[in-house]
Every structure is written in C-alpha cells, then in structure tokens.
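**Q** Sequence isn't available, so here's the structure alone:
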C-alpha cells in the first residue's frame, strides 16, 4: 500500500506492507510555495492579516515526486501496489469549477480564488456571526460543535469569500475540501467524505444547516450548500471505502498501476488513530506538530463545550468521533527560537530547560499565539507570558511555552471527562514526540501515562491502513489497524513530585485562561495591530 500525507509545508509518501504495517520506504516533497501568507505568487497581490493560502500545484507535485521516489526507495515493483490512500490538513478548502478546476488557475490575481489553508483565520468575523445567529435561533447542530463554529471551518471561510469577493463566490460551482479534491484528481470522480463534512462542514443528522438559516446570515448565502452536494442531495462516502480507481493520468503522475483502489479521503489527525491502533472508545490520540489535534472515539453521544465537533462514523464507522485541538504548538516553539532566541537551537534550549525544577523560571504562558481552537474557539485571542523579570533567560521562556501547550491539552482532557467522555489512554503522535523532555512534561502535567505511536509517519501510515481496507485486504478499519498499526504503551510515566508542582502552576494557568477568555483585552490589541498595518 501507499499512504500519502499532505501537510502544512510538505507532502510525504510511505510504502507499507499490507500484512504487518512494516514501512518499507518513504519520501518527502517540500511545497514550492509553502504557506502563502503575505503575497500571492507571481502577481504579488498583498494579503491581509491572518491569511493563509496554498497552491494546488504543490499538492500535485507530491504525487509526481514523493510517491515514485518512495516506491523506488522501497525496491519493489510498482505492480505490487494494490491501493493508495491520502490524508490532508483540514479545513483546507478551495473554490473550483464543476469539473474540479481550482479557480486560482483561472484568476490567480484574486486572493479568494486560492485554497484557504486550515490556519487561515481571517474569517473570524463571519464565524462570530454564524455562532451568534445559531445560538439565537437555537440551531440543533450548534451543541455538536461545543457551542461555537471555528473560523477555520468551511462555512465561515465561504461566507468570507461571498462578502469580500462575490464574483469569485459566484464562479465557484464547487466548494470542496482539499482532502476530497485530491481524490478527485486521482480517480476522476468527485466524492465527499463523511469526516470533513461532519467536522468542518456542519453536516449533522443527515443534513446541512437550513436554507432559511443561511439566508438569515446573508440572502446571497441561502444556496451555499448546492456547492457541497450533488443535485441538492448530500452524498457522503464512508471512511475505509473505495472512492474509485486510479486513472491513467494519475497513474502517470505516481508511476503506480492504473486501476488500483483509491481510498476515500480523510483528515491527517483522524486517520492517525488507525496508525496507532487506537480506534477503541476512550483512546485519545494527540497528533502533535505545528498544531495539535486531539481525536477520540466513544460509543455514546455527549455535548462537549468548545470541541471542534462530534460526528457519527467520523473516525471509525460505528462510533462517535470527537475532535478538539490547539492551533499553535510546534509553531509557537519555532516562533520563539526564530525571533527571540538568536544563536540558540531547539536542542540547546530543550537541554537547558530540562535542567530546571518545575516553577524555577517563575513564568506561566497562555498558548494562544495562533488563537485558541479548544475550548474557547476564538482565533483572535493571542499569546500571553506572565512573570518575566530582568533575570529571565531564553530557556525559561522556552520551557514556559512547552508547559503552556501541555496545560492547554489538560484543559481539553478535563473538558472531555467532565462532559462524560472518559479518556482511558493518551496516545501521542506527530513530530514532537521525538522531544523526550516535552513528552515527560506532558505526562507530568496530565498526571497520566503517555503511549507513543510506533511510526514517524503516522498520518501516511494511517492512510495506508485505510487503503488496505479500500482494496479489500481487510474487512474493516479495526482489523486493519490491529494488524498494521503500532504504538508503545506507557512510554512515559508521570513523576508524582513534578506532577504536584505542576498542579500549582496549572492553577495559575487556569486563572489566566479564564481572565483573558472573553477576549476584551486581547481583541483590542489585535484590532489596533490590524489598523496600524492596513
């Protein structure tokens, strides 16, 4: 099997043995355009604050380069590959014509014609209106998202396009997640997966928000769901299903056999649960990288404040899948090293920070440098660091930032459990698990053991697991995950003394968290910044 993971800055492909999940080889292709945050490629058109776009050509280049390179490195005959699966960041969404052509290829000078990356947060005003109106009307779907829709999701981003560039909105015959668009390119057939529709597209109980509700937001928005459906009917494909077969053109890109199975699209975080064989109720998987996404399945429905969503069949068919997240984790550490610690590396700061006793730096930080996804669902919040003095060193702040992200995760775990969704196992995945100090901090802050995924390419491996099901090698995701997924249980154990000390720091964090949660002060500062940069 081949699994392909489309990330924020690059795409990676991994070749996996069907029988036991052994990873034979992998390859990475860096996006030429990376994250488009300041100016559009070629035209140089300037973007506003909080924008984040991507180029579809970068995604296709992953198919052209990473997949053939991984297969060649594995030393296998491409004819041995029986299926391919993919995953994507989300909500990364784009406007397209009826045949799937991205509008940015037709009008590249228009910012709203480009795909909006998951961390595009410029639609916060639209998200605020969506939430306020839904609460006023008592919309039944709102509690499924913890009471707030994120500015990252499909509807807020689409409403922003309508209100800021109605011509582009009108030309967009399809509004589609990149997770589904890439499958369209591989199979030649448009499909929509149940995961992104449920978590990012407000699809609950067999329907999208009503036409009446959308018209109340903006009369021109009333027919928006026609861009998501097929002749007005939502048709969603189950996870682990076959979306279609690899076309001749896609076979030429990937150098894989034409006609092999292509799995239904999926989200990077959600597919990682299968890679860790963590698809049973209560197993929370935290995919820790530039941001962190927390996913957990349950056999019952509960309404959890501030969650990204709860979706039937959203992670594993037959279970309710819950999602929460933090919009900045690794990005926060990278920001600090890149802008505030010249001459230091992550490794040096980690080593210095690890020598300290808990609380030695006298600092507490709020991990909101890229906004707050859970549980406050406000991407116009910003980071806070309290307790700095003239004696504060770079390693002090670095450690405080690591601890802040652990505290943010603890808020999420406590909110789950306080709402009736017990967490029986915490499984860590993603690039940050390589930092042993960081992992130990999380174990101590959470006061619970941490299991660790047994793969450096969790999403890509998870996509290969789903592809194995789509190709018929396994009857369902649970059995495929049991055979191909892997994790080390209890890899990190909490130290009672450090955990006690962190309880005291966490109490301060919660005080700060609740004090700044309404955004009164932080929103004012952001507004002043935006006015000054306009």
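**A** The structure has been received and is ready for your questions. Keep in mind that what you see is a predicted model, and the values were worked out from it rather than measured.
**Q** From here on, just use CA atoms for contacts and neighbour counts.
**A** Will do.
**Q** give me every residue that touches residue 221.
**A** By Cα atoms under 8 Å, 6 or more residues apart in numbering, the residues touching residue 221 are 159, 162, 214, 215.
**Q** ok, the first one to residue 117 distance?
**A** Going from residue 159 to residue 117 by Cα to Cα, to the nearest Å gives 15 Å.
**Q** My guess is residue 197 contacts residue 206. True?
**A** No. Using Cα atoms under 8 Å as the test, residue 197 is too far from residue 206 to be in contact (10.5 Å).
**Q** and these two? which has more neighbours close in?
**A** residue 197 (23 against 10; other Cα atoms under 10 Å).
**Q** Which strand or helix spans the more buried one?
**A** helix 194-200 (DSSP states H and E).
**Q** next one: that helix to chain centre, how far?
**A** Relative to its chain's centre, helix 194-200 lies at 12 Å (Cα atoms, centre = their mean, to the nearest Å).
**Q** Please point out which parts of the next helix-or-strand element following it sit buried.
**A** As assigned by DSSP H and E, the chain's next helix or strand after helix 194-200 is helix 211-217. Buried residues in helix 211-217, counted by 16 or more other Cα atoms under 10 Å: 213, 214, 217.
**Q** now swap in stretch 88-97 and tell me
**A** For stretch 88-97, by 16+ other Cα under 10 Å, it's 88, 89, 90, 91, 92, 93, 94, 95, 96.
**Q** From what I see, the fifth one and residue 177 are in contact.
**A** Yes. Between residue 92 and residue 177 there is a contact under Cα under 8 Å: 5.8 Å.
**Q** in the stretch 251-400 of the chain, which spans are strands?
**A** 261-263, 283-288, 292-298, 309-312, 320-326, 364-366, 384-386 (DSSP state E, counting those that start in this stretch).
**Q** how many other residues sit next to residue 61?
**A** If we define neighbours as other Cα under 10 Å, then residue 61 has 18 of them.
**Q** now swap in the one 3 residues further on and tell me
**A** Applying other Cα under 10 Å, we find 18 other residues in the vicinity of residue 64.
**Q** So it sits against residue 253, correct?
**A** Yes. Under the criterion of Cα under 8 Å, residue 64 makes contact with residue 253 at 4.6 Å.
**Q** residues shared between the contacts of those two?
**A** With Cα under 8 Å, 6+ apart, residue 64 and residue 253 have no common neighbours.
**Q** Tell me where the stretch 101-250 of the chain has helices.
**A** Along the stretch 101-250 of the chain, counting by DSSP state H, counting those that start in this stretch, helices occupy 124-137, 154-164, 166-171, 178-187, 194-200, 211-217, 248-254.
**Q** adding another structure so you can compare the two:
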C-alpha cells in the first residue's frame, strides 16, 4: 500500500501519521515530552528527544501497517528554534526554543542599536523580538563561550531530522527568514555581512523550499527507523506553516489559525508587509510572503487551570458554557509566559481582573478562553492595519476538538472559521508535502481532495456589542497594568526591569 509518513516535533509532543495516496489516515502515533525551564524566561529542549521520538514513532507506524510502502517522508517541527552542533553533529547545548524563550532581551537591544531598526526591517522584514533566531545565537556566543567555540552548524527540529535521515545539511527559506536578522527576505538568501558578524564560524545551511526533497534515507537511518533506504525526505519547515499546508490555508488571502499549546496565526500574501508588531517571513513556497503572529499561551493556559483546579476538561467546558459570554464580569490577560504579538513584551504577565467571591472556576475557565480569543482579535486587527488582505480563515490544531473554544473565537473576532475534515495538524501536512514531492507527473494530489472543509463556525452577531466593549477594556487593561507587571517580572528574575517594548498595542479604533 503506497503511503507517505509525516512526523512533527511539537512543544509538548511529537506526532506521526501514515497517510494513504488518497489522503486517508492509516495510522497515528504520539510521544509526549516536556520542555525544560531552568530559569524564568528560558525554555529549552534536548535535541536527542527529537530523533529518539522520530525513530520510535516511525517504527510504531510501520509495525501497525505491515503492508505499508513508504514512498516519501515529511518532517516538521516547532520553531524557530536554535540548535547549535559541533562538526560531528553533537549538540553543544540544549536547543533554545522559539518566542516563548525570552532570554535574549539584552542581545535584541544591542543588535538593534548596532544595526538600526530601519535597516533590520529592510533586510529581514521584521524587528528583532524574542521570536528572532539571531539574538539567541548571539546569546550563546556571549553567555556560553565554551559551547560557542565548538558550534559549527545550525539546526531546527525539521532540519535536524532531515540531517539524521539523509545526511543533508539544509534549512528551508521560511525557517531561515526567522533567523532574523541573518536572512535577506527579498534576496531569499543569507545576508553575508550579518551572518559573518553574528554567526561567525557556523557553516551556512543550504536553502530549500519546504516541499523540496532534501535527500534520501541512508542505510544507517533505515536500520534505525525501518524506513527503506533510498526513500525521499522533504526539507520540511516550522510546524505552524506545515499546519497551514495540512488544511489548505497557504494560498494568497488565507489566514491559518492554529489552536495548540500556543496560538499561532499565519496570513499569506504576495507582498512583503512590514510592521513592528508582527513577524514578516518568507512563505513555505516560492512567491509567497507571510505576516505571522502568535500568543505565548493558549492551550498552556487552559492546561494550567485544569491542573490548578483538579477538574477534567469536559467539566470545565460545561461550566464555562454555563458561565456565559463575558464570564460574569471577569477579564483575563493571557500573558502568563510573556507575550509575543502584537505587544512583543516578554515581561508581560497574566492578569485576572474583576474577581469576586461569587466567581466560580467555570467563570475563570470561560474568561481564559475569552482571553485567548481577545488575543487572536488583537493580532487580526494588527495584521489588517498593516495591509493584510484576509479573505478566509481556517482553523487547525488540537483545540478544534472543542466547539466552545472555536465559537468564542468567532464571536469575539466576528470571523467565520472553516474547519477541515482532518485537523490532526502538522504531521499530516508533512505527509502531504512528501506526497506532492514524490508524485508522478499528472498525479500530484491537492489538499482539497485530501482534506475538504467539513464545518463552518459563524459568529453570534448578537454578542458583538459585548465583545467590542470587552476588547476595548482588554487593550486598556494591558496599558494600565504594564508598569506594575514589569516590576513583578523583574522581581521574578531577580533583575532590573527590561526596556519597555518598542511597540504598543493598537487601539480598537485603528483596526
């Protein structure tokens, strides 16, 4: 049975899928893992987990479908992550994760001062934030000189898997564009002067597009994984972009909304849009550009509340539904791990406003769901203010299994969300990329054939006045509490407050 295998390395788990030639799922496998948080603001992971879990997942999938004929392998992973390895491909330290890791604030400020914000955005497309890979590389160089002295190669989860499977040292353009400011977004190449200045002796990975073949499975990798030697492996990309591929939300005018541990948004267009509040990146495919954003917590916030209350999700969802729109006067800022876009503030912190002795855990859970929805609205309005033409919204990720959460997002944003039949996520998109890369001429599948839209979530227009008012308060609550929470964040680190963010959230009337 001809099929493709896709594996995605996520923040809290690795997921794999075997997909038949018609897009049908033949088998799935998952391995849960944890990130390490050795200090406030630090989020790391041992890269050995990525490969070990890929091997375990591949073997489980193939054992479950004995007649599987794997014709291609797709890889995907969270990002942008910074994994530096030595000349023997031994990691010199744990991988530093994407924007949830906020350790490089000093490097962001220094590099911005050295290069100039206008030049950084002209070359790389985006200002430097906790999402940018360049300052994380600079942090290693400055804070861990022994590790830096050994560093010779740069990887992210997808490119690490491609290397272990094929021996190819490659990185896709989309991932490279988030190693700001080392990538030239208009030239679609590494920016020589800044690579030399900040990446030193690190060898530059060859640049491919996400769906291009990186190489073939080696005999050594075959013996470990059970995948036949010679099987093509695509280059892959960051999970949010692979998720967009999995639901067909990668065409011009599309917005992909990913419900997961964090919330991620990717708007696709042809023009390079620049705004200090969002991330400008190369697209997954040639000829496309993205304006992207992300909340630092979404599913992580609801999981925290679940653990805190001892209730299970069905209980909490039922109580949140009973609480009703507005959560009986509660308003939450979901910045429990700082915030990425649009406020770009690593020292933001969670705020729960309006609490009384009459409030219940259902009210609090409802307010948390509404907080993530308000964060999505903040991002969408910022994207549109920057010129993004958003015509279609497609929802994906584990959170799409909960209808209440999606309904709240539609009610708060006023947007219709399309939900595809399969929302398993980035592993499915990786398998699709492998299928398109290995298909014979005239037999290239389309994602609409693989994964048609099954449901549309429409907003309740009667709730618009309530949520318009709540959004205005949401923006004001951050502005009014910012100085206090910055002081608290500094106390948590045992250090002085960082410089206030260079951007402020847009006011509701600016949308």
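**A** Done, it's in. For clarity, every value in this text was computed on a predicted model and none was experimentally measured.
**Q** Would you pull the TM-score for this pair?
**A** In this superposition the chains share a TM-score of 0.90, using TM-score structural alignment, normalised by the length of the second structure; 489 aligned residues with a Cα RMSD of 2.3 Å.
**Q** The helix holding residue 197 of the first structure against the second structure, how far on average?
**A** Taken over the aligned residues, the distance from helix 194-200 of the first structure to the second structure averages 1.3 Å (mean Cα distance after the TM-score superposition for the first structure).
**Q** And that helix, what does it pack against?
**A** strand 309-312 (3 or more Cα pairs under 8 Å, 6 or more residues apart in numbering; DSSP states H and E).
**Q** what's the strand it packs on packed up against?
**A** Using 3+ Cα pairs under 8 Å, 6+ apart, strand 309-312 of the first structure sits against helix 194-200, strand 320-326.
**Q** try 6 Å
**A** strand 320-326 (3 or more Cα pairs under 6 Å, 6 or more residues apart in numbering; DSSP states H and E).
**Q** What is the distance between the strand it packs on and the centre of its chain?
**A** With Cα atoms, centre = their mean, you get 10 Å for strand 320-326 of the first structure.
**Q** and it, which stretch of the second structure?
**A** Here strand 320-326 of the first structure aligns to the second structure at residues 289-295, judged by TM-score structural alignment.
**Q** Now that stretch on the first structure. Mean distance?
**A** Looks like 1.5 Å for stretch 289-295 of the second structure (mean Cα distance after the TM-score superposition for the first structure).
**Q** was I right about residue 26 of the second structure contacting residue 16?
**A** No. Here residue 26 of the second structure does not reach residue 16: they are 10.9 Å apart, not a contact under Cα atoms under 6 Å.
**Q** Out of those two, name the residue with the larger neighbour count.
**A** Shown here are residue 26 of the second structure and residue 16; by other Cα under 10 Å, residue 16 has more neighbours (31 against 16).
**Q** what lines up against that one once you look at the first structure?
**A** Residue 16 of the second structure maps onto residue 13 in the first structure, by TM-score structural alignment.
**Q** What of residue 235 of the second structure?
**A** So residue 235 of the second structure corresponds to residue 264, using TM-score structural alignment.
**Q** burial measure for that match, as a count.
**A** Residue 264 of the first structure, neighbours per other Cα under 10 Å, totals 31.
**Q** now swap in residue 527 of the first structure and tell me
**A** Around residue 527 of the first structure there are 12 residues (other Cα under 10 Å).
**Q** Tell me how far it lies from residue 291 of the first structure.
**A** In terms of Cα to Cα, residue 527 of the first structure sits 24 Å off from residue 291 of the first structure.
**Q** Indicate which one of the helices of the stretch 101-250 of the first structure is closest to residue 456 of the first structure.
**A** Of all the helices of the stretch 101-250 of the first structure, helix 178-187 sits nearest to residue 456 of the first structure, with 21.2 Å by Cα to Cα.
**Q** mean offset of the closest one relative to the second structure (after superposition)
**A** Counting by mean Cα distance after the TM-score superposition for the first structure, helix 178-187 of the first structure comes out at 1.1 Å.
**Q** buried set for the helix or strand harbouring residue 491 of the second structure?
**A** Using DSSP H and E, the element containing residue 491 of the second structure is helix 464-493. By 16+ other Cα under 10 Å, the buried positions in helix 464-493 of the second structure come out as 467-468, 470-471, 474-475, 477-478, 482, 485-489.
**Q** what about the closest residue to residue 21 of the first structure other than its chain neighbours, how many neighbours?
**A** Computed as Cα to Cα, 6 or more residues apart in numbering, the closest residue to residue 21 of the first structure that is not its neighbour in sequence is residue 484, at 3.8 Å. Neighbour count of residue 484 of the first structure, defined by other Cα under 10 Å: 25.
**Q** Please pull up the equivalent of residue 484 of the first structure in the second structure.
**A** Using TM-score structural alignment, residue 484 of the first structure pairs with residue 450 in the second structure.
**Q** wait, isn't that match in contact with residue 23?
**A** Yes. The pair residue 450 of the second structure and residue 23 qualifies as a contact (Cα under 6 Å) at a distance of 4.4 Å.
**Q** contact partners of the strand or helix carrying residue 13 of the first structure?
**A** Using DSSP H and E, residue 13 of the first structure maps to strand 10-16. Around strand 10-16 of the first structure, the neighbours that count as contacts under Cα atoms under 6 Å, 6 or more residues apart in numbering are 1-5, 22-31, 62, 66-67.
**Q** same thing with stretch 216-227 of the second structure?
**A** 55, 58, 59, 165, 166, 228, 229, 230, 231, 232, 233.
**Q** could you redo the last one with a cut-off of 10 Å?
**A** 5, 51-52, 54-63, 69-73, 162-168, 228-234 (Cα atoms under 10 Å, 6 or more residues apart in numbering).
**Q** Report the set of residues contacting both of residue 92 and residue 177 of the first structure.
**A** 115, 116, 117, 154, 196, 200, 267.
**Q** What lines up with the fourth one in the second structure?
**A** Counting by TM-score structural alignment, residue 154 of the first structure lines up with residue 133 in the second structure.
**Q** Show the contacting residues for the residue nearest to its match when sequence neighbours are not counted.
**A** Excluding the flanking residues, the one nearest residue 133 of the second structure by Cα to Cα, 6+ apart is residue 179, at 4.0 Å. Contact partners of residue 179 of the second structure, counting by Cα under 10 Å, 6+ apart, are 79-82, 124, 128, 131-137, 173, 190, 195, 281.
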